[in-house]
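Trainee: What follows is a protein structure lacking sequence information:
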C-alpha cells in the first residue's frame, strides 16, 4: 500500500482500528523523539517534547505502531512504559 492509497491528498485524517489519525501524526512523533536526544532534560523544550511524545504515543499505540516498531531511545522508551 502506498501513502496516497491510505490517505489521499485531499483528506487530512483517517480512522484506523476505530482511532482517528491526522495526517502528520507519525512524522510529528518521530520529530519530537529526535528533538529530545540533544536537549537538556531540565529545559522547557525537552519537557514539552516529552509531553507531546507521551500524548502522541497513546494514539500510535492504539493503531498498533508499537506492535511492529520498538522505541530505541532509552529515556523515551522508559517514559512510554511509565505513562
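Mentor: All right, it came through fine. What you are looking at is a predicted structure, and each value in this text was computed from that prediction instead of being measured.

Trainee: From now on I want contacts and neighbour counts done on CA atoms only, so please keep to that.
Mentor: Noted.

Trainee: and the residue nearest to residue 40 when sequence neighbours are not counted, how many neighbours?
Mentor: Closest residue to residue 40 apart from its sequence neighbours, by CA to CA, 6 or more residues apart in numbering: residue 46 at 6.6 Å. Residue 46 is flanked by 19 other residues according to other CA atoms under 10 Å.

Trainee: alright, now check it against this:
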C-alpha cells in the first residue's frame, strides 16, 4: 500500500477511527519533537512544540502510530506517556 492509496493527492483530510485527521499530522509531530529535543531551542519554542505535539496525540492514536512505533528518546516518551495517561482520566 502506498501513501496515495490511503490519502490521494487531492484530499487533505481523512476519517480514521471516527476522527478527522489532516494530511501532515505525523510529519508535524516529528518536526515538533525535533524542536522540543533540540538543545538550541528556547524554552518558548519547546513549549509551543510540546503543545502542538499534545494536540496531535489523539490523531496519532487513531491511526495507530503509537501502537506501532516507540518514541526513541526516553524523556520525550515519558512526557508523551504521562500526558496520555493524564488526558485519559486514569491518573493514579
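Mentor: Done, it's in. Computed from a predicted model, the values in this text were never measured in an experiment.

Trainee: buried sites along the helix or strand hosting the residue nearest to residue 40 of structure 1?
Mentor: In this structure, residue 46 of structure 1 sits in helix 44-62 according to DSSP states H and E. Across helix 44-62 of structure 1, burial judged by 16 or more other CA atoms under 10 Å covers 46, 49-50, 53-54, 56-57, 59-60.

Trainee: Switch those residues over to CSV; also include distance to residue 36 of structure 1.
Mentor: Below are the buried residues of helix 44-62 of structure 1 laid out as CSV (distance: CA to CA, whole Å):
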residue, distance to residue 36 of structure 1
46, 6
49, 7
50, 7
53, 10
54, 12
56, 14
57, 15
59, 19
60, 18
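
Trainee: State whether residue 42 of structure 1 is indeed within a helix.
Mentor: No. Under DSSP: H, G, I helix; E, B strand; the rest coil, residue 42 of structure 1 falls outside any helix and is assigned coil.

Trainee: picking that back up, average distance between the helix or strand just after the helix holding residue 46 of structure 1 and structure 2?
Mentor: Downstream of helix 44-62 of structure 1, the first helix or strand assigned by DSSP H and E is helix 65-68. With mean CA distance after the TM-score superposition for structure 1, helix 65-68 of structure 1 departs from structure 2 by a mean of 0.8 Å once superposed.
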